[in-house]
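Below are the sequence and a predicted model; questions follow.
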Amino acid sequence: MSANKPDRENVGLAPDDEAWQAIVACDAAYNDRFRYAVRTTGIFCRPSCRSRAPKRDNVSVYPDAARALEAGYRPCKRCRPSDTKLPDDEWVGQMTDYIDRCYDEPITLDRLAELYRGSPYHLHRVFKRIAGMTPVEYVQRIRVARAQERLADTELAMSDIARAVGFGSVPYFITVFKQRVGTTPSEYRRQHRRSIYAEVTE
């Protein structure tokens, strides 16, 4: 089992109505009764965690932090459900894993701060220190890399590729791609096709 991914065979229990209401209400009275984990982010929290409630279908309930840790979840950095501080490199690792998986979804600094329980300013500062780039730069790098794969291996239109890798518009996609690669997507595709043709005919 990967250290950053929940164990799919140890999914805990679905929250009953009482547990769910405690999560929604951030009720600290339940902190000694259970921890809840969110499968889409791979982290777990105290019931009192001050964050927007996740989708109920993505939540699993564990009797304590040890069980959630055994299932492969990481403790929330904000509410510290295991009473220990999550190392910054693991915290950033959670975020990069999420971006690697969900690069085609809307990802903003505020969205990451909401998912990974930290202020946008602190998250931005720690992410840049650990990853060597800002969260936005990391998202762009992953999206451009996925676009390069599609440009090289498919005949998809630019608009389809831009949408598939998470860019909201073709002009923005072209601008970011050229900044990171040094050519436009169309030029990149032509160069790659010429390279393949040369290899085949040699």
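Arrived safely.

CA only for contacts and neighbour counts going forward, please
Will do.

Could you check stretch 127-137 and say which residues are buried?
Residues of stretch 127-137 classed as buried by neighbour count (16 or more other C-alpha atoms under 10 Å): 127-128, 133-135.

tell me the contacts of the closest residue to residue 143 other than its chain neighbours?
Nearest-residue entry for residue 143: residue 165, 5.4 Å, with adjacent residues in sequence omitted and distances by C-alpha to C-alpha, 6 or more residues apart in numbering. By C-alpha atoms under 8 Å, 6 or more residues apart in numbering, the contact list for residue 165 reads 103-104, 143-144, 146-147.

Narrow those residues to just the buried residues.
Applying 16+ other C-alpha under 10 Å to the contacts of residue 165 flags 103-104, 143-144, 146-147 as buried.

this is the other structure I want to compare:
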Amino acid sequence: MESNNLFSLEEKWEAIVTCDHSFDGKFFYAVKTTGIFCRPSCKSKTPHYKNICFFNHAREAVQQGFRPCKRCRPELLIDSYDPQQEIVEKTKLFLEKNYEEKITLDTIAVIIGVSPYHLSRTFKEHTGTSPHEYLEQLRIQKAKNLLMNTDHNVTEICFQIGYKNLSSFYKHFKKSCGCSPHQFRLNQKKSKPPV
């Protein structure tokens, strides 16, 4: 079994058993019986101690013929990998590309490949908002940009950013900005220096 001089074998084993994130990027371990290598924080079933070997770098494990774990993604050139963060990033990307469409939590969950409950809970834990609240914030940001940089009327903007009716748009805009879309546009024009 190879040893990384920075940590004893006991420290490494303890890190694996406890799935300690603080050791990620400092060493990797491979399971001889499965042919897979992992980060110390991997949530996979704890292997038998006699079946593991340690590596300082992911490339060393690959050179020895081990495959990267699909759960903890040790081959990625980042110190730690959080699969939950990947769910959040994919959700944000989907919302940013499709904000003008009618989007439900179920739709997003199918696209991302997780249950609606898991998606909602994970997104809120990582961002502090629900996917729906994030979508509303995104739409309001797009509306503000259109109000400041185009001559489109409020009704056109409302439908361009994905709202199906004006009252819902006004309600969310006022809640976010403290004024109506029309007032927001007037305030922006007043604050712009003359050319």
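Yep, it's here. Quick caveat: nothing in here was measured; it's all calculated off a predicted structure.

Would you mind reporting the TM-score between them?
Superposed pair, TM-score by TM-score structural alignment, normalised by the length of structure 2: 0.57. Supporting alignment: 118 aligned residues with a C-alpha RMSD of 1.5 Å.

how about the helices in structure 1?
Listed in chain order, the helices of structure 1 (DSSP state H) span 17-24, 65-70, 88-102, 109-115, 120-131, 135-153, 158-164, 170-181, 185-201.

Quick check: closest non-adjacent residue to residue 87 of structure 2.
Once flanking residues are discounted, residue 87 of structure 2 sits nearest to residue 112: 6.8 Å by C-alpha to C-alpha, 6+ apart.

Alignment lookup: the one you found to structure 1.
Counting by TM-score structural alignment, residue 112 of structure 2 corresponds to residue 116 in structure 1.

That match reaches residue 93, doesn't it?
No. Applying C-alpha atoms under 8 Å as the test, residue 116 of structure 1 and residue 93 come out as separate, 11.0 Å apart.

if you count what's nearby, which of these two comes out ahead?
residue 116 (23 against 16; other C-alpha atoms under 10 Å).

Turn the helices of structure 1 into JSON lines, including distance to residue 82 of structure 1.
As requested, the helices of structure 1 are exported to JSON lines (distance: least, C-alpha to C-alpha, whole Å):
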{"stretch": "helix 17-24", "distance to residue 82 of structure 1": "17"}
{"stretch": "helix 65-70", "distance to residue 82 of structure 1": "5"}
{"stretch": "helix 88-102", "distance to residue 82 of structure 1": "14"}
{"stretch": "helix 109-115", "distance to residue 82 of structure 1": "18"}
{"stretch": "helix 120-131", "distance to residue 82 of structure 1": "20"}
{"stretch": "helix 135-153", "distance to residue 82 of structure 1": "26"}
{"stretch": "helix 158-164", "distance to residue 82 of structure 1": "38"}
{"stretch": "helix 170-181", "distance to residue 82 of structure 1": "40"}
{"stretch": "helix 185-201", "distance to residue 82 of structure 1": "46"}
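
who's in contact with the closest residue to residue 157 of structure 2 other than its chain neighbours?
Distance criterion C-alpha to C-alpha, 6+ apart; nearest residue to residue 157 of structure 2, sequence neighbours excluded, is residue 143 at 6.3 Å. Shown in contact with residue 143 of structure 2 (C-alpha under 8 Å, 6+ apart): 157-158, 161.

Rebuild those as a markdown table, extending it with distance to residue 36 of structure 2.
Shown next, in a markdown table, are the contacts of residue 143 of structure 2 (distance: C-alpha to C-alpha, whole Å):
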| residue | distance to residue 36 of structure 2 |
| --- | --- |
| 157 | 52 |
| 158 | 51 |
| 161 | 46 |
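
Can you tell me which of those residues is nearest residue 28 of structure 2?
Closest approach to residue 28 of structure 2 among the contacts of residue 143 of structure 2 (C-alpha to C-alpha): residue 161, at 46.1 Å.
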